[in-house]
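A.B. asks: What shape does this take:
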Amino acid sequence: MQFRHQFHFSSWLALILSVLGIYGIADAGSSTLVDGWLHWRGPYQNGTSSDTNLPDRIEIGGANHLWSFDLSGRGTAVIATYQPGFSAAPDGEQLAGGDRIYVWGYRGERSDLVEVLACLDAESGEVIWEHEFPDFISDIIYNRYSIGSPTVDPQTGNIYLMTTPGLLLGLDHDGNLLWQRSMMEEFGRLTFPNGRTGAASIAGNLVIVNAISTNWGREGPGRNRFYAFDKINGELVWSSTPGVGPPFLKDSSFSSPRFDWHDGQPVFYVGTGCGNIVCVNVRTGQPVWRFQFAAGGVNSSVVLYEDAVIAIHGKENIDDTGRGRMVAIRYNGSTDPEIKGSTVLNSSAELWRNDDLSMFTSSPVIVGDNVYQVTVKGELVCVDARTGQTRWHKKLGADQLHASPVHADGKLYIPMWHDGLFIIRPTNDGAEILDQVQLEGGCLGSPSIWNGRVYVHTTKKLYCFGGDRVGPNQPAMPIHKAASTPQPGKLMPVPAEFLIRPGESQAFDVRNTEGDSLGVPMRMLAWSKFIPDSAKVKSEIDGDFNDDGILVAAPDGNRSAGAFRLVKQIEGQSGGEGVGYIRGRVLPSPPYSEDFQGFQLKHKRKDGRSFSYPPLPWIGARLKWHHQILM
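C.D. replies: Below you'll find the predicted structure:
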């Protein structure tokens, strides 16, 4: 993979001086030196902003059209404010602060098309640095690139991005590559012609991404999975499969996690490609519950209201012949004990439903007791968050795709796919259109608002609108953080999954569920090969742990895959006090060839023909192909 770039260095960014909790969510008292619209859903995770003095009307080329940047895009730009005192190192020079824009787009045609991550000066729109990323081995069609967004970490100021073909990147503020993971090649992440990629999310020390994948072993079946990586070194901390497969898994999903606290544990709520809203433990990836309300992808992100999750979809309903629905689900709804797997909320968890609404990808915005949603038919709808009743609706265009409203300064800023940017003042009784301005290109990304500026990215360029800046900026989102302690009995070796070659080694950092390294002598850690009872293929890794606690593959190691079980021993006592697991593969070093002559046809098809499965370590292979002799 070629990492092409151009640099135009600025001199005032660096590492952050204050730190949030390891896996915590910032509370109102948190203080950082990096602030801003750091994720496409904004600082409140719901598409709202506390900015004021924003324009009621916009004139292209007028006084409040501050600048434009020529770059095609289909997502949302993010803005980072680096406060004075932001330094490159603990003992480094204290540098001046400022705002930077990170924008994700594409340029070129057909085989010359590349995706672009650009860093811009917020005042002038001038390029500070940029990187280009060619496509490789994907199913994306040419007009579906960059349907996603970068994300900025408030602790370090680093930028995280997943490209359309599935390169997950961590970069510093100067555009230097910190680490890179190829989700397709390492974990079997799939791509689809729709190109929907979404944005990485930051939770403490974790970078979390949403993907449909077909890996190996228990993760071989195609499912919607979430992967959490250490944001500093890119190592996999956990993977989670909270949903189900066919017939409900019919689509990809780029729904973004909504973080909160549930029963004293940090969790996120998110839609899946299998028609579920799921709740997942942030620290461990353990599914908490799921609620099945569609057959197909739930791409819209959820919002929270009191003790409920509000979500919308535009696919098939599971209990009638209609398509599309908005629902409110109780956090602590009743479960269905007859359904195996993660806890499944039954229909009694549903507070209300509105079957008149349908939307595939645009996310709702919640302001007070009002939920604002743009539907697939191009209508802006106001829904009572308490009852689900439609208060009013306003026709804006023929249809809508992807872009979500943003609320700030008492106004809604709504980009429409074909009909430009609307500025609307909503009330409980209706909507007043303040302005409609036609922009160059279609609008698929949501606006971002920060420090008196409104940014809108179209399929032609990024626009910056605004007037006089006013301050201070909005405070951190107030979240009531519950007291939390590590979960007893659970260890988390990192990386959670590995790939090594014959003769290579792999070290592990053993952590508790808070993300803290245990720092215990290796004699207190006992590793053993492990085959789950549910494993359909009984397989072990061709390698072992040495006395230093390092996993070493045999020098002439065979192609293999398997798992290890870790127990933390208590000195002087039998048994252990904590258990953890890793899984991984040993594969031959390249160059590698396979003539299939050594395969033994041990299995029988229904028609009586003999065949063999692909090797277990081949990702995405066992459930798709088999080897047989054709006569």
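A.B. asks: CA atoms for contacts and neighbours, from now on please.
C.D. replies: OK.
A.B. asks: does the residue nearest the centre of the chain sit in a helix or strand, and which one?
C.D. replies: Compute the mean C-alpha point of the chain, and by C-alpha atoms, centre = their mean the closest residue is Val209, 3.1 Å away. Using DSSP states H and E, Val209 maps to strand 206-213.
A.B. asks: re earlier: how about the residue nearest to the centre of the chain, what does it touch?
C.D. replies: 199-201, 226-228 (C-alpha atoms under 8 Å, 6 or more residues apart in numbering).
A.B. asks: Lys460 versus the closest residue to Asp35 other than its chain neighbours, what's the distance?
C.D. replies: Excluding its sequence neighbours, the residue lying closest to Asp35 (C-alpha to C-alpha, 6 or more residues apart in numbering) is Thr81, at 5.1 Å. Counting by C-alpha to C-alpha, to the nearest Å, the separation of Thr81 from Lys460 is 26 Å.
A.B. asks: Give me the three-state assignment for Leu304.
C.D. replies: Three-state call for Leu304 (DSSP: H, G, I helix; E, B strand; the rest coil): strand.
A.B. asks: what's the neighbour count on the nearest residue to it once chain neighbours are set aside?
C.D. replies: Using C-alpha to C-alpha, 6+ apart and skipping residues adjacent in sequence, the residue nearest Leu304 is Ile310, 6.0 Å away. Residues lying near Ile310 (other C-alpha atoms under 10 Å) number 25.
A.B. asks: same deal with Gln436?
C.D. replies: 19.
A.B. asks: what's the answer for Glu379, then?
C.D. replies: Glu379, neighbours per other C-alpha under 10 Å, totals 18.
A.B. asks: State the distance from it to Val367.
C.D. replies: According to C-alpha to C-alpha, Glu379 stands 18 Å off from Val367.
A.B. asks: Following up with a second sequence; could you model it the same way so I can compare the two?
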Amino acid sequence: MLRFSVLAVCSLCLALTSLSSASAENWPRFRGNNGQGISPETGFPVTWTEDDYAWVIDLPGLSHSSPVVWDDSLYVTTGLNDGSVRRLLCLDAVTGKEKWQRDLTLNDVHLHNKNSFASGSPATNGSHVVAAFADEGQFIIACWTKDGQELWRNDLGEFISEHGPSCSPIIHKNLVIVPKDMKGPSSVTAYDLTSGKQVWQTEREFNRTSYATPIVRTRKDGIEEVICVSGIMGISAMNVNTGELLWRAERFPERTVGSPFLTDNLVISVSGGGGKGKNLYAVELDQTGQVTPKFTLTRTIPYVPTPVYKDGLIYMILDVGVASCLDATTGEEIWTERIGGNFSGSPIWLENKLYVIDEAGTVVVLAAGREFQELGRVPLNDLSYATPVVANGRMYLKTATKLYCLPKK
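C.D. replies: Below is the predicted model:
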């Protein structure tokens, strides 16, 4: 069972009554709506103390995944017993109390020292929740109702990677889309959300394992496309309903870990290795066939953390503790500042501020804009590779073993 910290009941009650439905929003997948890392909510502090949390809980096992939230349900994955148990937890998003848990039995697998047995985030649409877990011999994608009833489970076969598995599936309308770009025969597969039947599967060239999570958009011609990233496939897009390849950019020279993100007219992604970003490609949207990036960058870019775009600016937190801001149209540097620490989690944009957690578990808050300003730091005092989550008037901050709920003021 989860162990609760001592809570201030009056603080929780105040948080519940202060929620504004006008700005409240769910966080259904890794990095929120369509993976963009943006929240419209307001009223969160830049510094706080332990007394400001609505609740803090200990999570079983260890994981580097980020939670997802829909209404009063929060879902998070974890791994226990040296990877033999992979667990999906459903918590009450308001109180932190456990609603249900579901376990899958898998085998141990070699991991990179920054990976875990549950690094991939689940996804939900409110009525369903999906999660993916893998070892060397099996790649399981499973679907449950919001009440924890398992609807289906599929095995995509072996997962070959020198760094171990991590996959965050996405839900788009009636489809579950699962990327499997690995060091062996690779694919992107779409399943029917309610039945688990395969709708399409597109085979992909393979080389190094990719850990990027797809995004979906509607093209100017009305076609919905799912944009995926891997080293050898570069940035590419498929028809979300058929899996047909629509376009692809040149391949990345290195591995892709960070996920693609959108600006007003570009899709951007990065590659790297050895703890450093090495290439950034920015590709114009609504193209077909083989495409060429509008611009590329080879310095001062992240490898693992995914950048965030807002109002013409790209904000990047580098793995090695450097923050940077770029003009989204040209890639021109606006500012670059050292903030210290090491980062694997991604930044989010919230009310003209950036929130990100470093690997030592310190929440760093920066001003978002053309002038650099550090606004605050709050220690969580535990290893963290997770990305902050904001949903329905609450911010959720996860470490490897704990989950914090910070209500807005």
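A.B. asks: if we can go back for a sec, let's have the contacts of Val209 of the first structure in JSON lines, adding distance to Ala431 of the first structure and neighbour count.
C.D. replies: Output for those, formatted as JSON lines (distance: C-alpha to C-alpha, whole Å; neighbours: other C-alpha atoms under 10 Å):
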{"residue": "Ala199", "distance to Ala431 of the first structure": "31", "neighbour count": "27"}
{"residue": "Ala200", "distance to Ala431 of the first structure": "33", "neighbour count": "28"}
{"residue": "Ser201", "distance to Ala431 of the first structure": "32", "neighbour count": "25"}
{"residue": "Phe226", "distance to Ala431 of the first structure": "38", "neighbour count": "20"}
{"residue": "Tyr227", "distance to Ala431 of the first structure": "40", "neighbour count": "20"}
{"residue": "Ala228", "distance to Ala431 of the first structure": "41", "neighbour count": "27"}
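A.B. asks: now these as JSON lines including secondary structure and distance to Asp435 of the first structure?
C.D. replies: Output for those, formatted as JSON lines (DSSP: H, G, I helix; E, B strand; the rest coil; distance: C-alpha to C-alpha, whole Å):
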{"residue": "Ala199", "secondary structure": "strand", "distance to Asp435 of the first structure": "30"}
{"residue": "Ala200", "secondary structure": "coil", "distance to Asp435 of the first structure": "33"}
{"residue": "Ser201", "secondary structure": "strand", "distance to Asp435 of the first structure": "33"}
{"residue": "Phe226", "secondary structure": "strand", "distance to Asp435 of the first structure": "40"}
{"residue": "Tyr227", "secondary structure": "strand", "distance to Asp435 of the first structure": "41"}
{"residue": "Ala228", "secondary structure": "strand", "distance to Asp435 of the first structure": "42"}
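A.B. asks: Mind putting those into JSON lines with distance to Ile423 of the first structure?
C.D. replies: Below are those laid out as JSON lines (distance: C-alpha to C-alpha, whole Å):
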{"residue": "Ala199", "distance to Ile423 of the first structure": "25"}
{"residue": "Ala200", "distance to Ile423 of the first structure": "28"}
{"residue": "Ser201", "distance to Ile423 of the first structure": "28"}
{"residue": "Phe226", "distance to Ile423 of the first structure": "35"}
{"residue": "Tyr227", "distance to Ile423 of the first structure": "37"}
{"residue": "Ala228", "distance to Ile423 of the first structure": "37"}
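A.B. asks: Looking at the residues you listed, which is nearest Glu186 of the first structure?
C.D. replies: Among those, Tyr227 lies closest to Glu186 of the first structure (C-alpha to C-alpha), at 11.9 Å.
A.B. asks: Surely that closest one and Ser213 touch.
C.D. replies: No: here Tyr227 of the first structure does not reach Ser213: they are 10.3 Å apart, not a contact under C-alpha atoms under 8 Å.
A.B. asks: all strands for the stretch 1-150 of the second structure, in order.
C.D. replies: 38-39, 55-58, 68-70, 73-80, 85-92, 98-105, 123-124, 128-134, 139-145, 150-155 (DSSP state E, counting those that start in this stretch).
A.B. asks: Give me whichever of those is most buried.
C.D. replies: strand 123-124 (a mean of 28; mean count of other C-alpha atoms under 10 Å).
A.B. asks: Provide the aligned range in the first structure for that one.
C.D. replies: On the first structure, the counterpart of strand 123-124 of the second structure by TM-score structural alignment is residues 151-152.
A.B. asks: can you check stretch 209-217 of the second structure too?
C.D. replies: So stretch 209-217 of the second structure sits over residues 252-260 in the first structure, by TM-score structural alignment.
A.B. asks: Gly204 of the first structure pairs with which position in the second structure?
C.D. replies: Checking TM-score structural alignment: Gly204 of the first structure goes with Lys173.
A.B. asks: go on, Gly175 of the first structure?
C.D. replies: Aligned partner of Gly175 of the first structure by TM-score structural alignment: Gly148.
A.B. asks: list the contacts for the nearest residue to its match once chain neighbours are set aside?
C.D. replies: Leaving aside its chain neighbours, Gly148 of the second structure sits nearest to Trp100 (6.6 Å; criterion: C-alpha to C-alpha, 6+ apart). Counting by C-alpha under 8 Å, 6+ apart, Trp100 of the second structure makes contact with 89-91, 147-148.
A.B. asks: Nearest to Arg255 of the second structure, out of the residues you listed: which one, please.
C.D. replies: The nearest one, if we look at these relative to Arg255 of the second structure and count by C-alpha to C-alpha, is Leu89, at 30.4 Å.
A.B. asks: Name all residues that make contact with that closest one.
C.D. replies: Counting by C-alpha under 8 Å, 6+ apart, Leu89 of the second structure has contacts 75-78, 98-102.
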